[in-house]
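Participant: Make a model of this:
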Amino acid sequence: MNNQWVEFANNVKRLYGKDFVPLHEPTFNDKEVEYVTDCIKTGWVSSVGAYVTQFEEELAKFVGMKHAVAVVNGTAALHIALKVAGVEAEDEVLMPSLTFIATANAVSYLGAVPHFIDVSMETLGIDPSVLKIHLNKITELREGELFNKETGRRIKALVPMHTFGHPVDMEGIQGICNDYRIELVEDAAESLGSYYKNKHTGSFGKISAISFNGNKIMTTGGGGAIITDDATLASYAKHLTTTAKIQHSWEYRHDEIGFNYRMPNLNAALGCAQLEKMPEFIAQKRLLTKRYEQLITNLQGVHLFKEPKSCKSNYWLQTLILEDVINRDEVLAILNENGVMSRPIWTPMHKLNMFKDCPRMNLRVTEFLNERVINIPSTPIKEGIL
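Facilitator: As a prediction, this is how the structure comes out:
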């Protein structure tokens, strides 16, 4: 077993032409330097400037939505998206346990309670079929709102997360939200450039969140965005993320508790350059998937996760699923010791101390994947050496 993984590590290093291959690096060239330099020369480097406006307009167009509000990171985007969607303290919010902690954190910032749902082997995201069974068992509608019979709390929203860029079954998710009268707030942090049945992820619900962290498919350094077709929600989100400041020529007036979440112009300049390259990045990501398919041909006990049916994934993080749970940490050790940065999937939220008492359904598939998933280097490549 050891020899095959050492050989795989050596092949990955040859693919990238490096002695050490990080998990994911940003890709920059002269365009980023040009835009950021221009931004510095204007003197407008904080949360007001032409690049912020340009980035919001171009991002909205890219995802096929009417409005985008650029903020400091994806967690802030999800926090505000949930707030303007009507999530309040003591509400429950349905989400996968198999997610990055930002999903659960954003709910907690509002004083709301994460309610953990199992995922599908086909998508790695929320499984609508098992969710429906769970909701039929533990919920009831009261005056048009859904309540958890076991806790007495209102269930206000459902937050699907598109794991590693792979779209969730959004048709099933939308059906759940419609039938049970809950808000759909997509966590599309990882899925910029991914499509479910030719429609961009993040465009199915009332409002959604995207991340542009340094390890995402494109980056603004640190950054995120709220996207929506609802002009009223977009305006309110922008107001809240600008410290709820009322426009005035010279006075500082605020009409509620707000947040200093707006994306700086400097970051937006970087984002404008990166967004221009998204088609290239996606093509290179998909090429990398083909290269990995070739590299794992002779590997025993593992398969490469592929995009779900009727979807086009951005393949943000390349994902291996091991057949034998016993081997996961051994494989990780071999790859990292041989210069190929790899990592397990996130610790499921229900296993973290601060969320261990949150309501949850049976998380059989989540537990299975937690023991078997490995992410391997995913920086886009132009060709790669085989």
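
Participant: Going by C-alpha atoms from here, please, whenever you check contacts or count neighbours.
Facilitator: Fine.

Participant: Touching, residue 355 and residue 116? I think so.
Facilitator: No. Residue 355 lies out of contact with residue 116 (Cα atoms under 8 Å); the separation is 9.5 Å.

Participant: More neighbours: which of the two?
Facilitator: Using other Cα atoms under 10 Å as the criterion, residue 355 and residue 116 rank with residue 116 on top: 26 against 19.

Participant: residues touching that one, list them.
Facilitator: Neighbouring residues of residue 116 by Cα atoms under 8 Å, 6 or more residues apart in numbering: 94-97, 349-350, 358-361.

Participant: what does residue 197 give?
Facilitator: Counting by Cα under 8 Å, 6+ apart, residue 197 has contacts 310-312.

Participant: another one to check against the first:
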Amino acid sequence: MLNYDMIIDNIRDLFNEPKEFIPLHVPHFSGNEKKYVNECIDSTFVSSVGKFVDQFELAIAKYTGAKRCVVCVNGTNAIHLALIASGVDAGDEVLTQPLTFIATVNAISYAQATPVFVDVDKDTMGMSPTSLRKFLEEETIIKEGNCYSKTTGSKISACLPMHTFGHAVRIDEIKTICEEFHIILIEDAAEAIGSVYKGKHLGTYGLLGTFSFNGNKTITTGGGGAIITDDEELADKLKHLSTQAKVPHKWKYEHDQIGYNYRMPNINAALGLAQIENLDYILKQKRKLAKSYKQFFTSLEIDFFVERENELSNYWLNAVILENKEQQQIFLTKLNDAGVMCRPIWELMTEMVMFKDCQKTNLDNARWLSDRVVNIPSSVVI
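Facilitator: Down below sits the predicted model:
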């Protein structure tokens, strides 16, 4: 029987909040946020054109080690643009994982493609290269340099793993498999800004990587997203598509293909630039919190989810793994009733009515995690 009073008291002590509500994750502002936003307002360039957009893109590229960055409205749009720009066509299939936020799969649907669900690994909560290889070896065929499903006959054009809570999937192994089967690799790194695996920032292993800067992320622009790549031509294409595919001209309105109004406003980029300037401090404080959580929950013999060898996680959302579904639900009830916000990991995408008939592998690991994982308060503690 868990001592819930002890767990609640420990979290309240960590956040120095003895009585009031403790949210799951709030943004941390301690740098140039007000200065840059006020400067943006004074300039009157608060929409999709302005210096902060350019500066924020350069800052993200420099921080992650990517050659180029294109910012956009949100992380979902970032995935949508990445899929389209990389050549995913209507009717294609995209390999992804069932244990993810629905934005991953919605974006596949926006591209008029169909998701195929591959199981996850318990120690990453992300796509399993073992499950991926088994599916591709048994269920696909290579024809004329492309991968096709034996069951549907559709082209499998992309693979979209997601780095859960900022923890890295075995992305190097997945990259090798994708290259072997002629499949484009796109990383959903929505939760992983600041996370590094084997010396490389997450999002830089694939042809494209995407981020989210929603209000609850490690750094925020209020609402926003970004795409990184080392492919200069592809980056130019992404920028073009995100600006309604408008052909540059001093006054003429000419558009050369279907485009999207996915541009990040300058005022959001101003906020983001200040945030990324302070990212190292934010990561330092979040890792200190994770260390405290690990020590405490280990003393209670509760499994606290930690980074693996060769990984430096941003610990966006801290997570505990409980014994079963019943204990998960009791934990959620006790802590939320006490004003300590906790959330379960997502329902499997294969349980959603829109995706229940999609092709999938054995999903034992994903179901096991879905029944046991709980996120606990993870904001920056000063």
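
Participant: So after superposing, what's the score?
Facilitator: The TM-score (TM-score structural alignment, normalised by the length of the second structure) is 0.98; 380 aligned residues with a Cα RMSD of 1.0 Å.

Participant: ok so, going back, got a quick ChimeraX command for the buried subset of the contacts of residue 116 of the first structure?
Facilitator: ChimeraX command restricting the contacts of residue 116 of the first structure to the buried ones, with burial defined by 16 or more other Cα atoms under 10 Å:
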select :94,95,96,97,349,350,359,360,361
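
Participant: Just the contacts of residue 116 of the first structure: which are in strands?
Facilitator: 94-96 (DSSP state E).

Participant: So which residues of the first structure form helices?
Facilitator: 2-16, 30-42, 50-63, 74-84, 101-109, 128-138, 170-180, 231-240, 265-276, 278-295, 328-337, 364-370 (DSSP state H).

Participant: For residue 256 of the first structure, which of those is the nearest?
Facilitator: If you check each of these against residue 256 of the first structure by Cα to Cα, helix 231-240 wins as the nearest, at 8.2 Å.

Participant: Can you list the helices and strands that the closest one packs against?
Facilitator: strand 67-71, helix 74-84, strand 224-228 (3 or more Cα pairs under 8 Å, 6 or more residues apart in numbering; DSSP states H and E).

Participant: mean shift between that helix and the second structure?
Facilitator: Comparison of helix 231-240 of the first structure with the second structure after fitting gives an average deviation of 0.5 Å (mean Cα distance after the TM-score superposition for the first structure).

Participant: Identify each buried residue in that helix, please.
Facilitator: Neighbour counts using 16+ other Cα under 10 Å place 233-234, 237-240 of helix 231-240 of the first structure among the buried residues.

Participant: who touches it?
Facilitator: 66-69, 80-81, 84-85, 226-228, 245, 257-259, 262.

Participant: hmm, try it at 7 Å
Facilitator: Helix 231-240 of the first structure has contacts (Cα atoms under 7 Å, 6 or more residues apart in numbering) with 67, 69, 80, 84, 228, 245, 258-259.

Participant: Run the chain-centre distance for that helix.
Facilitator: Distance of helix 231-240 of the first structure from its chain centroid, counting by Cα atoms, centre = their mean, to the nearest Å, is 21 Å.

Participant: That one corresponds to what range in the second structure?
Facilitator: Per the alignment by TM-score structural alignment, helix 231-240 of the first structure matches residues 232-241 in the second structure.

Participant: Quick check: residue 22 of the second structure touching residue 337?
Facilitator: No. Residue 22 of the second structure is not in contact with residue 337 according to Cα atoms under 7 Å; the separation is 11.4 Å.

Participant: Show me which of the two is the more surrounded one.
Facilitator: residue 22 (23 against 11).

Participant: residues contacting that one?
Facilitator: Counting by Cα under 7 Å, 6+ apart, residue 22 of the second structure touches 339-341.

Participant: Where neighbours are concerned, which of those residues has the most?
Facilitator: residue 340 (22 neighbours).

Participant: residue in the first structure matching that residue?
Facilitator: Aligned partner of residue 340 of the second structure by TM-score structural alignment: residue 340.

Participant: Could you measure from that match over to residue 17 of the first structure?
Facilitator: Distance of residue 340 of the first structure to residue 17 of the first structure, given as Cα to Cα, to the nearest Å: 12 Å.

Participant: picking that back up, out of the helices and strands packed on helix 231-240 of the first structure, the one nearest residue 323 of the first structure is which?
Facilitator: helix 74-84 (32.7 Å).

Participant: Packing partners of the closest one?
Facilitator: helix 101-109, strand 207-211, strand 224-228, helix 231-240 (3 or more Cα pairs under 7 Å, 6 or more residues apart in numbering; DSSP states H and E).
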